[in-house]
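Novice: sharing a model that was predicted from the sequence below.
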Amino acid sequence: MNILGIGFPELLLIFLIAFLVLGPKRMFRFSKDLGSYVRKFNSKKDEFQDLIDKEIKDVQIDKEEQYGKQDRDQPEE
């Protein structure tokens, strides 16, 4: 397991230091809050991505309509 260049031994060391600094009760609360923030962040990220996808689709539709109108306006030879 190698997430962001951090292997299992490094992750274990970070957890141990956090446990010693925060203590068991604060560590639990911190973990719970961190999980909540990560869920909120992912939710907002997904909303933002959906908004971008919708705008791209709208622009593509507008371009297709514009090119279709230009083709209809040109006289046939």
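Specialist: Arrived safely, thanks for sending. Since we're looking at a predicted model, the values are computed, not measured. Residues are numbered from 1 along each chain as shown.

Novice: from here on, just use CA atoms for contacts and neighbour counts.
Specialist: Will do.

Novice: please tell me how far the strand or helix carrying residue 21 is from the chain's geometric centre.
Specialist: Following DSSP states H and E, one finds residue 21 within helix 8-73. Shown here is helix 8-73, whose average C-alpha point lies 2 Å from the average C-alpha point of the whole chain (CA atoms, centre = their mean, to the nearest Å).

Novice: use this one as the comparison:
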Amino acid sequence: MNIFGIGLPEMALIMVVALLIFGPKKLPEIGRSMGKAIRGFQEASREFETEFKHEAEQIEQAVKTLPQSDSEKVANGKSENHATSSSQHS
């Protein structure tokens, strides 16, 4: 058993210390709170990952639909506005 890089002996020591500090009546409540917090973090992480993938797919589709010359400019990090503004400053 290896959770977060913590083995069974370390986990047992943490549980004993927590039992001594909080007492047997508070321990289940603390465990539930920790479980809810971890579950919420996992859900937020999944939601972020899904949203990130969705946005990446949209950008990829937008680049594919651009004319070849425009998509080359995007790939090179240039745009018409940048080229126009730099020629106006010369």
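Specialist: Noted; the coordinates are in hand. None of the values given here were measured: they were computed from a predicted structure.

Novice: from residue 61 of the first structure, how far out is the residue nearest to the spatial centre of the first structure?
Specialist: Residue closest to the average C-alpha location in the first structure (CA atoms, centre = their mean): residue 45, at 3.7 Å. Applying CA to CA, to the nearest Å, one obtains 24 Å for the distance of residue 45 of the first structure from residue 61 of the first structure.

Novice: cool, and residue 1 of the first structure?
Specialist: In this structure, residue 1 of the first structure and residue 61 of the first structure are 44 Å apart, going by CA to CA.

Novice: neighbour count for the two, which is higher?
Specialist: When residue 1 of the first structure and residue 61 are compared for neighbours, residue 61 comes out ahead with 12 against 7, by other CA atoms under 10 Å.

Novice: would you mind measuring from that one to residue 67 of the first structure?
Specialist: From residue 61 of the first structure over to residue 67 of the first structure (counting by CA to CA), the distance is 10 Å.

Novice: again, but for residue 10 of the first structure
Specialist: With the distance defined as CA to CA, residue 10 of the first structure ends up 57 Å from residue 67 of the first structure.

Novice: try residue 51 of the first structure
Specialist: As defined by CA to CA, residue 51 of the first structure lies at a distance of 24 Å from residue 67 of the first structure.

Novice: can you check residue 32 of the first structure too?
Specialist: In this structure, residue 32 of the first structure and residue 67 of the first structure are separated by 53 Å, where distance is defined by CA to CA.
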